Structure formats: C-alpha cells, structure tokens
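In: Let's see this in three dimensions:
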Amino acid sequence: MTRGSSRLVGDERGGVERWVVWLVALAVVGGLVGSVVYLDDELRRDSPGADFSVSFDSQTGTMTVEHAGGDPIVDRTTERLSLVVLDGSTGTTEEVVWVSDAPGATKRGVGYPVRPGDSLTIDDPRVDSDGDGSYLDAERSVGVYLESGDSVRVVWTGSMRGTTQTVTLANATLA
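Out: All right, here's what the predicted structure looks like:
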C-alpha cells in the first residue's frame, strides 16, 4: 500500500507563502524609503527656512510682521513662534507670542500653520489709531511704545533634529 504524499501538486502553498513574504518585505522597504524622503529635510536642518518681512506705520503705531516665504511654521516641529521687541530708548524687551504649544492666551494648535502671506500686527499701547476710544487696535499689543529705532526679532523655538532649540529667524529695526 502506498502512503499519501503530503506534497501538493505544484506546491501551491509554498508559492503563496513566498508571495506574501515578498509583499511584506516590499511594504517594509517602501515604508522606510517613504519616511526618509518625508523626514529627510527636517533631519538635515536646525530650523525652518522661513523668511519674514517687517513694516512699521509710525502714524498708527502699528508694526506688521509677515511670513514672506519659505517653509510654513507647523505644529509638529514648533513649540513657539514669538516676536521679541526691543525698545531702543529704554533697552527693555517685550515678547509677543504668535503661536505656541503652551497653554495660555494662545492654546495648542491655534494659529498653526503660519504660512507665507500670514501676518501678525502689533500696536503701540498709547495710540488709538482708529479713534474708537480703545488703544488695542491690532491683533496684539506690546508693553512698549513703538517708535523708529526699536527692533524686532522673530524667534522660533522647536525641534527639527530631536533637540529643542531657539533660533532667530529674522531681525529688523523699525524706521
């Protein structure tokens, strides 16, 4: 009497197993390549490559900082984007937060992303530019009087290569 063979004709089961193994291997390689391509730019740079422009209107006492181009400021890599205003006559500084992950006036995610064309206007607390009796005429106010000779820095705090750092993205002097 002959015993039954455990081997299938053409060994279909082995072919299916090899196909599944190759498919899984291809998916793993594709995932690794995709993550390197997606994260590569962030792994090579210390901060976003963003440009900012600053304009000052001495009549209304307002300063506008605009994201003029480059990388958007995104929540994934940013802890805080702020403007540091230095009063040229007294030497005091005031920080105004544009976007931040920390709880407070700007909750997590509010204002993200900051893209090219987005702007933040800050006003001088002593000028009522629209005559409505309120001296808070812009999006935010700063505790110093804005005048020619004051300077502003756009400061980014975040992590693009695993360590948190603070980088000045732009400097300007009000004129």
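In: Going by C-alpha atoms from here, please, whenever you check contacts or count neighbours.
Out: Will do.
In: Chain neighbours aside, what residue packs nearest to the residue nearest the centre of the chain?
Out: Residue closest to the average C-alpha location in the chain (Cα atoms, centre = their mean): Ile73, at 2.1 Å. Leaving aside its chain neighbours, Ile73 sits nearest to Val114 (4.9 Å; criterion: Cα to Cα, 6 or more residues apart in numbering).
In: Next up, the contacts around the residue nearest to the centre of the chain.
Out: Residues in contact with Ile73 (Cα atoms under 8 Å, 6 or more residues apart in numbering) are 48, 50, 112-115.
In: As a check, name the ranges of all strands in the protein.
Out: 50-57, 62-70, 78-86, 93-100, 119-123, 140-141, 151-158, 165-173 (DSSP state E).
In: So the residue nearest to the centre of the chain versus Gly30, what's the distance?
Out: Ile73 sits 28 Å away from Gly30, going by Cα to Cα, to the nearest Å.
In: before we move on, the earlier item: ok, of the contacts of Ile73, which come out buried?
Out: 48, 50, 112-115 (16 or more other Cα atoms under 10 Å).
In: Let's compare: structure for the following, please.
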Amino acid sequence: MTRARSGLVDDERGGVERWVVWLVAVAVVVGLVGSVVYLDDELRRDSPGADFSVSFDAEAGSVTVEHAGGDVISDRTTERLAVVVRDSSAGTSAEVVWVGDSPGATKRGVGYPVAPGDSLTVDDPSVDSNGDGNYLDAERSVGFYLEPGDSVRVVWTGSMRGTERTVTLANATLE
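Out: Okay, here's the model as predicted:
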C-alpha cells in the first residue's frame, strides 16, 4: 500500500507541475499578443498622435514649443522632428531640428524621446534676455526677428508604416 500511495503523490505533483507550466505558457502567449496588438495599432497610423502648444514671448524674442500630450516621439519611427518658423514680413523660413537621426541634429542635451512636458525654445537675435552680451539665449535660434504674424509649424518626418512621410503636427501664428 505504501507503494501505491507514493505513486499517487507523484502523480499529483506531476499534475501541479503541468498546470504551472501551462499557466506560464498562457501568460507568455497573452503578453506576446498584447505586444502585437500595440505594434499593429502603431503601424496603422501614418504619424504620431502628439499635441504641441506654442507660446510667444515678444519681450524675450522667443518661441517655446511644448509637447502637450499624446504619443511620445521616439527614434524607432522618427527620422526628424523640426520646428519651422516663417518670417511673415520677409516671406522666408527657418527650420530648427528638435531631434533627428542625422549627425549633429540633437544639441544641448535635447534628444529622443520627446515626451509630454518636453519643450524647445527658439529665439531671435534681437534681445539679450539674460544680459550676458550674447543675443542667442535659447536652445536654438533663427536668423530673423520674431514678430506677431510669423507662423510656427511642428513637422514630423518618419515612417510608421514602412514608407517615409512628412506631416505637420501643429500650426500656430504668433500674436
């Protein structure tokens, strides 16, 4: 009788071990399916669903663009995120690269990812806002004076579905 009982205990333990293995396998499959669903959702979109706010400080001669919510801009799908400022009086534009894949595109510690709350400040050469004798006080600069009526666009270039696209994520006119 002892032998039969020992076999019964071994069978129960084997059953428990099989259930544990089965549960771990199910958890792994569910995790993989969740990842595929997330990736599939990202691949179906043509560009990130990110919101940006633009604020103009006329006294400082600067524009601040802030990631105000939505998708994080990552290096996985992004080739370049730029701020394009158009001088309305001269009809010229300047592109300031926020982050990008090309060498030298990211400066002064600004890089991927660009997440909600991150910002980039661009100034013009008309105001020395901190009084240090250098009129270029922000992270980046344009070569013309920023004035009401100038426009600002946030432009994303990248690939979320295998083909490169350039999409304007935000538009603003300075007031």
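In: To Leu23 of structure 1, which of the strands of structure 1 lies closest?
Out: Each of these has some distance to Leu23 of structure 1 by Cα to Cα; the shortest is strand 78-86, at 36.8 Å.
In: just curious, which of the buried ones among the contacts of Ile73 of structure 1 is nearest to Ala172 of structure 1?
Out: Ala50 (14.7 Å).
In: Which residue comes closest to the closest one once chain neighbours are left out?
Out: Gly70 (4.4 Å).
In: Met160 of structure 1 too?
Out: Per Cα to Cα, 6+ apart, closest to Met160 of structure 1 is Glu42, 5.3 Å.
In: Turn the strands of structure 1 into CSV, including distance to Gly15 of structure 1.
Out: CSV is the format used below for these (distance: least, Cα to Cα, whole Å):
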stretch, distance to Gly15 of structure 1
strand 50-57, 53
strand 62-70, 51
strand 78-86, 49
strand 93-100, 55
strand 119-123, 60
strand 140-141, 67
strand 151-158, 50
strand 165-173, 53
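In: my read: Pro116 of structure 1 touches His67, true?
Out: Yes. Under the criterion of Cα atoms under 8 Å, Pro116 of structure 1 lies in contact with His67, with a separation of 4.7 Å.
In: one step back: which of the strands of structure 1 sits closest to Glu17 of structure 1?
Out: Among the strands of structure 1, strand 78-86 sits nearest to Glu17 of structure 1 (Cα to Cα), with 45.1 Å.
In: For the closest one, buried residues please.
Out: Those would be 78-86, for strand 78-86 of structure 1 by 16+ other Cα under 10 Å.
In: Matching the residue nearest to the centre of structure 1 against structure 2, which residue comes up?
Out: Counting by TM-score structural alignment, Ile73 of structure 1 lines up with Ile73 in structure 2.
In: so how far is Glu94 of structure 1 from Asp57 of structure 1?
Out: In this view, Asp57 of structure 1 and Glu94 of structure 1 are 19 Å apart by Cα to Cα.
In: what's the answer for Arg44 of structure 1, then?
Out: Using Cα to Cα, which is the criterion applied here, Arg44 of structure 1 is 32 Å from Glu94 of structure 1.
In: With neighbour numbers in mind, choose between these two.
Out: Taking other Cα atoms under 10 Å, Arg44 of structure 1 and Glu94 do not tie; Glu94 has more neighbours (15 against 10).
In: how about the nearest residue to that one, chain neighbours excluded?
Out: Sequence neighbours aside, Val85 is the residue nearest to Glu94 of structure 1 in space, at 5.2 Å (criterion: Cα to Cα, 6+ apart).
In: Would you agree the one you found is in contact with Glu95?
Out: Yes. The criterion here is Cα under 8 Å, and Val85 of structure 1 meets it with Glu95 at 6.3 Å.
In: quick one: contacts of stretch 157-164 of structure 1?
Out: Under the contact criterion Cα under 8 Å, 6+ apart, stretch 157-164 of structure 1 has outside partners 42-47, 77-81, 165-167.
In: and what of stretch 140-153 of structure 1?
Out: 58, 61-63, 83-89, 93-96, 120-126, 168-175.
In: roughly how far out does that stretch sit from the chain middle?
Out: How far stretch 140-153 of structure 1 lies from its chain's middle: 23 Å, per Cα atoms, centre = their mean, to the nearest Å.
In: do stretch 162-173 of structure 1 as well
Out: On Cα atoms, centre = their mean, the centre of stretch 162-173 of structure 1 falls 11 Å from the chain's centre.
In: Give the buried residues for it.
Out: Buried, per 16+ other Cα under 10 Å, within stretch 162-173 of structure 1: 167, 169-170, 172-173.
In: With distance to Ala25 of structure 1 as extra columns, can I get those in a markdown table?
Out: Converted to a markdown table, the buried residues of stretch 162-173 of structure 1 look like this (distance: Cα to Cα, whole Å):
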| residue | distance to Ala25 of structure 1 |
| --- | --- |
| Val167 | 41 |
| Leu169 | 42 |
| Ala170 | 46 |
| Ala172 | 52 |
| Thr173 | 56 |
